[in-house]
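Can you look at this prediction? I've put the sequence above it.
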Amino acid sequence: MAKYVYDFTEGNRNLKDLLGGKGANLAEMTNLGLPVPPGFTITADACRHYLAEGSLPDGLEQEVAGHLAALESTMGRKLGQADDPLLVSVRSGAKFSMPGMMETVLNIGLNDESVHGLAKQAGGNDRFAWDSYRRLIQMFGKTVLDIDGDLFEGALDRLKGRRQDTDLDAGELQQLVETYKGIVREQTGADFPADPREQMRLAVMAVFDSWNAPRAILYRRQERIPADLGTAVNIMAMVFGNYGDDSGTGVAFTRDPGSGQQGIYGDYLQNAQGEDVVAGIRNTIPLQDLERIDPSSYRELLAIMETLENHYRDLCDIEFTIERGKLWMLQTRVGKRTAAAAFRIATQLVDQGLITMDEAVTRVTGDQLAQLMFPRFDGGAEKKKIAKGMNASPGAAVGKAVFSSERAVELAEQGEDVILVRRETNPDDLAGMIAARGILTSRGGKTSHAAVVARGMGKTCVCGAEELEVLPAERRFVAPGGVEVSEGEVISIDGRTGEVFLGEVPVVPSAVVEYFEGAAEPADDLVKAVDRIMRHADGVRRLGVRANADTPDDAARARRFGAQGIGLCRTEHMFLGERRQLVEDLVLATTDEERQAALDALEPLQKSDFIGIFQAMDGVPVTIRLIDPPLHEFLPDLVELSIKAATQEATGKDRRLLSAVKRLHEQNPMLGLRGVRLGLVIPGLFAMQVKAIAQAAAEVPGARPEIMIPLVAAVQELESVREEAVKILAEAGVEALIGTMIEVPRAALTAGQIAEAAEFFSFGTNDLTQMAWGFSRDDVESSFFHRYLDLGIFGVSPFESIDREGVGRLIEIAVAEGRAARPDLHLGICGEHGGDPDSVHFCHDVGLDYVSCSPFRIPVARLEAGRAALADNESDTR
């Protein structure tokens, strides 16, 4: 039979697929001899079975019973034993960290009898026992019984008034337990379950169910975590941080997850359980204060942090509890960090001899690099500072203050920039956190829910701004000095300093962008770290990186950003503005003379364009796509002309235009007269462009033009254009590769034939995606993509990341058949997928020679190309 349960002594950190990240790391810490409470893990396999079949797998309950018996034997007491109870926690733990998105239930095993036994265990501490019991009913009620958590919070708030939770005495907490049991009875029609084993069984199933909770689904989509992984469940003997002031709980990082600087970072809360820290409901104290409160535990914790960082060779995130002076480790994982911290930490670990530069490149991502390229606040601008909190996640965010997740989503969908302002966030706020430009809370520290989730998403966040009185019901907050900010008023938050400003603060380019622009040598430690990693990535990558650029300015910027050529120069973009009339004249021409006049007017303009681009690129390849406009973009509007004609205001020219436009009008321009079809239908159009390219190349030493024929679906189309282009280039004495853009599914499926006439392929993945899926990007992204994402039909938009199974399969076919017909065929990609990290890895895997993307995405593509090569090398050595 399948094995579904593993004791902490049986696993290790390499079993994350099976035991989840939390279970694998608890096992690893147990193996290292660290103080971990005993327990066991129910595997993700059991969760997948439960979610698929709607029931627990055969044999699971017997396995759990066996491991529970072993745990009871180790602890010397039984689960829920009336006079001396064993209590356990039931906690989720997926392969990838999903902070706060799934469920946890503490203090399983308490009931009306065992609560007295717990008080006896605690030396007669009745207050501790009743506090633990009310926490169980509250967490169990919300998590397992699906009762609105505000009902419990409201009862607690009414009882304590303006006091802290810790000010409630044993009698008041016992009264609260009865109130909570009444809420359960009223909401479910049944009593709170008193059987400890039934509590544990229901809690396990609730954790499994939480894998498909809306907030978990939303988080997975945001972080691109596969939906079919499921979660493991960890059952651990309880240790208590809420015994009194000699106990507590905390979260620690082996270095600062915000900046990457080495030091002691974390939060501690006396007389509390772990959920109190991450929920941010009570403001914590800095971890350094633990040295004064409990020197022995503090020294032991620092030693364990050093052990874990050296063992994992990375920043570690640690949860711990101190129970009456005894330190216990509840969790460790490789910690989430900001983009700046990721680059700094990677190079620091190289300098410490813990990792190699190859590993450093794999420790950072293109998405993190993109975050570092976001603007920052102008230090010299006039600002009105109204508060300061903790710098939880860096960045510069400006937007309208909103006080609920729902309002944040609503305004963001209307195109507004918003800052989500809360006392503290909880997992139910995830949709609003995603929609907002930044997050501001008045409670919580650097390890609160808001801080951890914001860092993971790369969102600007300021936490624990205690000076602010946040009044969500009134949709406003009050800052020192009587400053009031109501919903809709603009504020600015600086995640680097923790400052909060009234109004809009101007932003300036980031230091990383200035570095890529070549404005200065690397100065600060962050830019130096980026420089080291980028240089190494460039040294190991196989894929070339080119730019999509249509003007000399764009071309020059692309070169500064590290482009090794232009992979897509869209000539139709050169015909906008004042030149649009010339293209209109060409398309509507009815005689050879009219057509030639329009071509003669366009040719010198095109030549000048190409000279500027060749000069900017200074001897590297420039792939020029011949004109590929949806024809309607260059024609007068049919409706406007029709109205004008109907009102008798039209001139003779207008009527001729109307006749021509009607003749050329298309119901679906995306699939109409464009690309190679336009070049074949309008004599001289492509020839004019090729002449301009050849003449420009002849005048610019070292120019390396590559001529790309768009929208080819049959080799005969390409042959017709190629024949004329070859003659023009020969007459000019210019050498140029001639190839095509693969953007029609038929072209991919007949790539072997097309390669006989093409010296290169460039995959136009925007159109290839539209045609493979059968929908127009402009029409469908705002209409039904959101629903498709909700239903799981898309994990991510196919226009954002290559659809490997469909569009990717077409590319694989074209690569294989094209190279079989022409072994020296050059292969690239020029759709915007060329700057998407996952798509860059796909391009490396299928053997393309280069990717091409917009200038500002070039550094991302360079880094990801290096990471793809290193991932390939790692798989080769396995």
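Structure received. Residues are numbered from 1 along each chain as shown.

From now on I want contacts and neighbour counts done on CA atoms only, so please keep to that.
Noted.

Make sure residue 207 is actually in contact with residue 89.
No. Between residue 207 and residue 89 there is no contact under C-alpha atoms under 8 Å: 11.6 Å.

tell me, what's touching the two both at once?
residue 104 (C-alpha atoms under 8 Å, 6 or more residues apart in numbering).

With neighbour numbers in mind, choose between the two.
residue 207 (26 against 21; other C-alpha atoms under 10 Å).

quick one: contacts for the more buried one?
Residue 207 neighbours (C-alpha under 8 Å, 6+ apart): 91, 92, 102, 103, 104, 231, 233.

let's bring in a second model and compare:
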Amino acid sequence: MTDPLHIRLHDADTPLDPARWGARGARLARMAGLGLPVPRGMLISTDLVQRIHADGAAVHFEGELTDRLAALGDEVLLSLRASPPRPEWGGPEALLNIGITDARLPALTARVGRPGALELYFRLIEGYGTMVEGLDPEDFENLTADQVKYWSVPSEGDLPESARETLVEQAKALYADETGAPFPQDPKAQLTAAVDAMARGWNGTSARILRESHGAPPEAGLALIVQRMALGIGAGVSGAGVVHLVDERTGGPAVTGRFLPQAQGYDAMMGLRTPQLITREAREAARQSAPSLEEMAPDALTDLRGHAVTAAEGLGDAHGFEFTLEDGALWLLDAVLSPRAARAAVRIATDLARNGAITREQALLRIEPRTLIEHLHPQIDPRATRDVIGTGLPASPGAATGRITFSPEEAMQMEAQGDPAVLVRTETSPEDIRGMHSACAVLTVRGGMTSHAAVIARGLGLPCVVGAGDVRLDLKGRQIVGRDGRAFVEGAVITVDGTRGEVLAGSPDMIQPELDGAFETLMSWADQMREMGVRANADTPQDARVARDFKVDGIGLCRTEHMFFHEDRITAMREMILADSAEDRRRALATLLPMQRDDFVELFQIMRGQPVTIRLLDPPLHEFLPHSREEMGDLAEAMDLPVSQVVERAKALREFNPMLGKRGVRLGITMPEIYEMQARAIFEAAAIVNTSNLEQVVPEIMIPLVSAQKEVEMVRARVRAVADAVMAEREVALTYRLGIMVETPRAALRAGDMAENCAFFSFGTNDLTQMTYGLSRDDAGRFMRDYVNQGVFAEDPFHSLDIEGVGELLLLAAKRGRARNADLVLGLCGEHGGDPGSIHFCKLAGFDYVSCSPFRAPIARLAAAQASLLSKAD
């Protein structure tokens, strides 16, 4: 039967509300209900504690409450512990050994021996004096300044019994001198005063301010726990400890913890004496001479293992224990949530679901999607020493060690020699892509979360730190200088930690990725639960293979420009760009056509009938041109032109603001032969694959950077003409879809018009964010950290979707687009496609899929599953 104000711990037959009984009280009641060895006790509700604060405990310690205390046993010692609704809200310190008096000391001596009884008495006087009466703890410490404060059972050389008796008398005298009254000799009076003190302490000004700083509401209450003492001091194997029974790194079975003989409470963790280890194996590994708990009390360890299984099933999570042994008898004082790294969290959640302790849905919701990074990439061992020489933005997760190199060509050469290279640049450009493919990691001094280096590195699964402003790049001296002034010359070994945004000297130990076992199980459950598709941004066949391995639902963005930077294509691409006439451009494009077609054939074959969305050429053409005089000379020789003519033509193509200049669909309108070549490559590749495969390809062609309906109409007409020509030439029937990349505010605003000529919209939120904010995504990294730290932006809008501004444009475009075209498919292919918060928004907005870099696909799959589960719960 449940009393509205207080309840016996073992009487709780249903789960208790932590808001009323406190988190620890509710947990202990559940443990008692599971049959675990919890000392008998009583819970005092938050309501009653509040009344006690107003009226005094003595008013309420009459009648049934007194009877329930008496039911705990005759002449037992008690503990009093705080039980706030949330542990982080704090609370008064526990008071142990309540009930010791001069009259009770002989009975306690018979139970634990005279030395133990005297120690327990001293502890009570000290704890009671400081908590209830507010005495200075140092006064009690001074009494034992020349002695061992926390005694052990006497052995040769220990504090003599007479000295122990003297310390107790000194403590009683100190108490009387400071309070003006003798130490109370009535157990009930001790408990009443202690309860009053805890109620008073919880409602004090300092305590209220402290807990409110941790998120507690002003009216938060405190429950109390009164329990029989498990003494931990006395005959036989007695003591206190903490134990965990899962490995915090892997989540597998393991035993860790500490045990301190002849101890109480948190003594084992306070460092006052050297604690002993739990298992013999751990003791031998630590070369500790003192026996382990396993050797002292093997049955206790066996019981702890069994109780952990019971607690996991009953509490729905992996727990360790605070425990006490009294003459070999095991008592559990609390269940402690087992600490866990990201990998361990996945193993624990899936194990709990398999054992029926929680549902699969609960297991999925317990894992923070971003923490899956630790499964997907090598990481620095958390136990390794970190010699940090610089920090920046964590642009692409994972860690890698290599030798410093300052050019993509050198990175390629080092890879050929089997030597890992860290490519260090001020910032990267498209011509660095080959070097990035060869490097093991990338470090840039400038750049933001959507800069070129960041986007490409995430696609490659390459650790990357950008915007490392405290690292100075000295290209003349061929070295980098860390924030502490240390110089690291070309060839020096450094480590890039893209997960934490740090650059380290040397080569710390690593932990390798883990994509099987519990991780694979969790991903399969996520795929069963999610309703929104997850595609990958994949630009090459290599990217597509990685994406396929991560079980994506297709390719949501293939950036065709990256295909042109291969060594055997860049010259033809440059010849096309520098051509003086459409005829000359077509000649150069004819060279590129079979190369691009072969890429698409391989891409379609890898994806085996899954959707492949191909974005037509987007970046401004000057990005493909050489920068150095030497490279321009090579190009002039290849084209049989004067160097001066190549230089002048390159200058003529440069723009003041190229990201808002002649790029995207504007290339397709002014140089239609470019998009015509790409369309032909796509359709010819689809024809080749469809005639040899049962799984038919339906290519999706995406027009970038549109802002006017007329642009869509013109490109659509030219693409259709190419498709008709290829079908006639090859005598095949092809199906394809045409859509746009919504990345300008005007495209979002005029979405209704554009939807009439589109099968899909794919929102390019990198550029859409850039244009909505008027921020350069490449330069914002220089000040974005200051903006976030000062609260101007809650988060970097290039990292997590701006729901209020950019999100409103997405909702507007989706609504207007589907109002004109009910079958319009909606996707998001910006970097936000791998951000869990942004994915949840897309689910609520009715999007069909998100697309992200391949190595973020598992994160997106889990986030999509969680979005589905949470939307159903709403």
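In hand now; what should we look at? Because the structure is predicted, anything quoted here is derived from the model rather than measured.

hang on, the earlier thing: quick check, nearest of the contacts of residue 207 of structure 1 to residue 714 of structure 1?
residue 231 (49.4 Å; C-alpha to C-alpha).

State the number of residues packed around that closest one.
Residue 231 of structure 1, neighbours per other C-alpha under 10 Å, totals 31.

What separation do you get for it and residue 223 of structure 1?
Distance of residue 231 of structure 1 to residue 223 of structure 1, computed by C-alpha to C-alpha, to the nearest Å: 16 Å.

what about the residue nearest to residue 777 of structure 1 when sequence neighbours are not counted, how many residues close to it?
Leaving aside its chain neighbours, residue 777 of structure 1 sits nearest to residue 770 (6.5 Å; criterion: C-alpha to C-alpha, 6 or more residues apart in numbering). Neighbours of residue 770 of structure 1 under the rule other C-alpha under 10 Å: 20.

so residue 770 of structure 1 touches residue 778, yeah?
No. In this structure, residue 770 of structure 1 is not within contact of residue 778 by C-alpha under 8 Å, at 9.8 Å.

Need the overlap of contacts for the two.
By C-alpha under 8 Å, 6+ apart, no residue touches both residue 770 of structure 1 and residue 778.

List only buried entries from the contacts of residue 207 of structure 1.
Among the contacts of residue 207 of structure 1, those buried by neighbour count (16 or more other C-alpha atoms under 10 Å) are 91, 92, 102, 103, 104, 231, 233.

Which stretches in the stretch 551-700 of structure 1 count as helices?
552-560, 580-588, 592-617, 638-646, 652-664, 676-681, 685-699 (DSSP state H, counting those that start in this stretch).

could the ones you listed go into CSV alongside distance to residue 272 of structure 1 and mean neighbour count?
Below are the helices of the stretch 551-700 of structure 1 laid out as CSV (distance: least, C-alpha to C-alpha, whole Å; neighbours: other C-alpha atoms under 10 Å):
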stretch, distance to residue 272 of structure 1, mean neighbour count
helix 552-560, 54, 20
helix 580-588, 70, 20
helix 592-617, 62, 18
helix 638-646, 70, 14
helix 652-664, 74, 15
helix 676-681, 70, 18
helix 685-699, 73, 22
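
so which of the ones you listed gets nearest residue 867 of structure 1?
Of the helices of the stretch 551-700 of structure 1, nearest to residue 867 of structure 1 by C-alpha to C-alpha is helix 552-560, at 20.9 Å.

where's that closest one relative to the chain centroid, distance-wise?
28 Å (C-alpha atoms, centre = their mean, to the nearest Å).

residues of the host helix or strand of residue 109 of structure 2 that come out buried?
Per DSSP states H and E, residue 109 of structure 2 falls inside helix 105-112. Buried residues in helix 105-112 of structure 2, counted by 16+ other C-alpha under 10 Å: 105, 108, 112.
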